[in-house]
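S.K.: turn this into a model:
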Amino acid sequence: MKLCLSHSTPILLTLLPRQVFTVCLLYEINKGKSSPWHPYFLHLPRSYSILAAFGELETQALQVDYAIWAAQKAVTKAKYEWEQAFTLMKELKLKPPLLTFRAWIWATGTISSRTLHIPWDEAGCLCPVGDLFNYAAPTEDPDSFENVENWQNEHAKDDLDIHHSQRLTDGGYEEDVAAYCFYAKKNYNVGEQVLLSYGTYTNLELLEYYGFLLEDNPNEKVFIPLDLDMYSLSCWPKESLYIHQNGRPSFALMCALRLWATPLQQRKSIGHLAYSGCPISKGNEIYVMKWIGKKCDALLKEIPTSVEEDKSLVHLMDKMEEYENLGEWVKKASAVFGGEFGDNNILKAAYGVEGDDELTSLVRTKMLIDRWKLAVQWRLMYKTVVARCISYCTDIVNSLSTQ
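M.R.: As a prediction, this is how the structure comes out:
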């Protein structure tokens, strides 16, 4: 893709590589059938459910503060980058529909979810055929609960190790052959779907960059609110203080909480035990596990909907296609889940745009509900992990109390 510019060199210098790539993509779309990429464009999705495409309703449906903040940040960032590039797009004489923020979000979603890494441009590249493979999360070890009887060995595995990127991805640009090469890590049978790993992502990151979630993601991380003094006791970054997908607190989180639960005058003398991942004492371990369990329980009670309510809502969403029209489904859903369909509801947001015909309204409603479903699925997975953590901590406490 090449841009033919007359006066835009200063503007280009202010744009990030991905912004330039986004403009290039819209510029090629603007060419229509005359673009050599036109056959490829015909196969691209018409919309993406990345976080930058979320409206206020879908964002609030996430329910968890850090997820809401991530969505708001993604939208704000996308709008800022669109505004920065707007002058350049006007100079390129793009058609009015391609100048809109909606078009920018589509192009951003295409680049975010479909580009492949190349060493000479951080924006990446579009690679037809190469971007057809669906995602398989990489994992280094089986995901399972640890034996509560072996509490002294808990968290001995340092989950902060950074593995070599080649172990986490199944493809890459190889300069010696000047081509992008993909490798299967297993033998596939005829007719079986080939899955490739793009790297390690949490579900919130998958939603932000790709617009989908994994129900069983071994790389999932759930964060719970901590006091500032707890963060200050950790020598690891905040993003390392999390709960694993199986409900087990991370190595760094346990280290920080064990030290926090130690009397101030003793921290210097026995702090090395906490930093090495070893339990300080049985009493300390019970206190920490009880604290985590209570924190998680309080967190679940603060969130507007329960795990069971979210499961019912997702189940109802899965049955959407069984209804003759979307209006009937929304009526059924609003009767069951009034909290999700209040005065400022999904239906009003979808149909509230003046000038839309019936088909446009239907498409708009379907896209909005698809994003809303992803938000509900994400919060359900979050609550499920938090509930697992409560069970895990309870098992540890019960086991230690009987010793």
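S.K.: CA atoms for contacts and neighbours, from now on please.
M.R.: Fine.
S.K.: what's around C125, how many residues?
M.R.: Neighbour count of C125, defined by other C-alpha atoms under 10 Å: 14.
S.K.: swap in the one 5 residues further on?
M.R.: By the measure other C-alpha under 10 Å, the count of residues near G130 is 14.
S.K.: next, the structure of the following sequence, for comparison with the previous one:
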Amino acid sequence: MEARELLECAATFGISDSSQGSSQFGDTLEIAVFPDQGGRGLGVARNVEQGEMILRVPFAALIGVHCAREDPEFGKVLVDFAHLSSVQILTAYLLSEVAKSCSSRWFSYLRHNPQVHHSLPHFSAMEAEELQVEDAISMAKSSLEDTQRQWRETSSLLSRLRLPRKFTTFKAWLWAAATISSRTLHVPWDDAGVLCPIGDLFNYDAPIERTMSSRNEDDELEFTNRLTDGGYETSISSYCFYARRSYKKGQQALICYGQYTNLELLEHYGFLLPDNPCDVIYIPLPSPEEFGLKSTGDKSERQHNLAAYCIEASGKPSFSLLQQLRLRAVPASLRKSHGYMASQGLPISRESDQLVFLWLQKKCQKLLEKLPTTIEQDERALEQLEKSTSSGSCGVERHKLAIKWRLGYKTILQRCLTYSKGESLGFE
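M.R.: Presented below is the predicted three-dimensional model:
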């Protein structure tokens, strides 16, 4: 029933995956369920080559702020709420369309949107505590507070629209906000993006290489990303999707939304990616005193872009983190004369590099010991939840997500600990 109605929706709006350019759906893609790869998604119905256009969604099918402004009733009320953000307007418009039920032109699409979300704003205080890491707990709390704030700011608009009460509650807003956060696609003309029928069925694939953005190939990279993911193309007034790799018939077609850590995926989309190559753990830089040196107060000792100083998913320190640790592990005089070596990815001295990897060992060990459970305990807890008779309930699903996230966090720390020990042994 669901697949059939979505296909009818595709036909209504002229959504096409035809390699011949006709307005039909089913030539290249098919709606399918991939239990181990994100659930409901789009599989390929034939062999597809990388860079091939696999879906075209006309502008008329897209749901965005432009629809809200053009709606006779909604648009009339909206003129008094110029202070609201595009995201708030689109969230309110989504609720107004859902409230119309079968009279909405997008009814067959909207009724099959997920009714349950597991993104961070949905986590209760107790569920957030299961993340264990203070930064993650804080993010869950602030995400919920931000969603509540946006709802309060938009409540007058919802009231003026005279929606049925159940569509003006925070529960309804939380659902709509999660739908906008997790299912909208980027467009150049509006920050809120657009809901894209059929196009939002593509599941996520991580960037092929995390460090691609650091290369000096910006023009080529931009061209390649356009070909292998998707975007709105004004020349044909459609949102177009391209195969980011070659697929065999029956495989799931995936797109990359961008570069996200697992915590960011959980915050915005409500899922985690096993072995996410973009996952990182941010590490505050140590003071020279932690290496037994005297601080000079020069600018090289200050915190810069914290996001660059991280342990990567492999367990290795990022280039920037290793560079800064090497600079901080040597006296100021040596830093001035040999600091260029750290910028080239080289150790400044054998002794200082030994200090660097010993510091990393201790840091990872300290972070692991600070957490209330071990990797082994988390694995057992997850196994028990999987066997639980209540598995599938919202609370249990979020509990599992919390355990999986903190397991990934600890696994990266353990990898870094093992890597640093191995590097330290090389100095003996």
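S.K.: how about the strands in the stretch 101-250 of the first structure?
M.R.: Secondary structure of the stretch 101-250 of the first structure (DSSP state E, counting those that start in this stretch): strands located at 115-118, 121-126, 134-135, 171-174, 179-182, 195-196, 221-222, 243-244.
S.K.: of all those strands, which lies closest to V307 of the first structure?
M.R.: Of all the strands of the stretch 101-250 of the first structure, it is strand 221-222 that lies closest to V307 of the first structure, at 15.3 Å by C-alpha to C-alpha.
S.K.: average offset between the closest one and the second structure?
M.R.: Compared with the second structure after fitting, strand 221-222 of the first structure deviates on average by 1.1 Å (mean C-alpha distance after the TM-score superposition for the first structure).
S.K.: gap between that strand and the chain center?
M.R.: Computed by C-alpha atoms, centre = their mean, to the nearest Å, the chain-centroid distance of strand 221-222 of the first structure equals 11 Å.
S.K.: again with stretch 381-389 of the first structure
M.R.: Taking C-alpha atoms, centre = their mean, one finds the center of stretch 381-389 of the first structure at 16 Å from the center of the full chain.
S.K.: average distance between that stretch and the second structure?
M.R.: Superposed on the second structure, stretch 381-389 of the first structure shows a mean distance to its aligned partners of 0.2 Å (mean C-alpha distance after the TM-score superposition for the first structure).
S.K.: so that stretch matches what in the second structure?
M.R.: Residues 408-416 of the second structure are where stretch 381-389 of the first structure lands when matched by TM-score structural alignment.
S.K.: contacting residues for the residue nearest the centre of the second structure?
M.R.: Nearest residue to the geometric centre of the second structure (C-alpha atoms, centre = their mean): L265, 3.1 Å. Residues near L265 of the second structure by C-alpha atoms under 8 Å, 6 or more residues apart in numbering: 271-273.
S.K.: hmm, back to that, which residues touch the match of stretch 381-389 of the first structure?
M.R.: Contacts for stretch 408-416 of the second structure (C-alpha under 8 Å, 6+ apart): 280-281, 311-317, 360-361, 364-365, 367-368, 374-375.
S.K.: hang on, L400 of the first structure packs against N284?
M.R.: No - using C-alpha atoms under 8 Å, L400 of the first structure is not in contact with N284, being 10.8 Å away.
S.K.: show me which of the contacts of L265 of the second structure is closest to E2 of the second structure.
M.R.: Of all the contacts of L265 of the second structure, E2 of the second structure sits closest to F271, with 22.2 Å by C-alpha to C-alpha.
S.K.: and the gap between the closest one and S182 of the second structure?
M.R.: Using C-alpha to C-alpha, to the nearest Å, one obtains 10 Å as the distance from F271 of the second structure to S182 of the second structure.
S.K.: contact partners of stretch 81-88 of the second structure?
M.R.: With C-alpha under 8 Å, 6+ apart as the criterion, stretch 81-88 of the second structure contacts 65, 150-151, 153-154, 157, 180, 190-192.
S.K.: what's the answer for stretch 341-360 of the second structure, then?
M.R.: Contacts for stretch 341-360 of the second structure (C-alpha under 8 Å, 6+ apart): 291, 319, 322-327, 329-330, 338-339, 416-417, 420-421, 423-424, 427.
S.K.: one more time with 7 Å
M.R.: Residues from elsewhere that reach stretch 341-360 of the second structure (C-alpha atoms under 7 Å, 6 or more residues apart in numbering): 291, 323, 325-327, 329-330, 338, 420, 423-424, 427.
S.K.: make a ChimeraX selection of the buried ones in those residues.
M.R.: Listed next is the ChimeraX selection for buried residues among the contacts of stretch 341-360 of the second structure, using 16 or more other C-alpha atoms under 10 Å:
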select :291,323,325,326,327,329,330,338,420,423,424
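S.K.: that'll do, ta.
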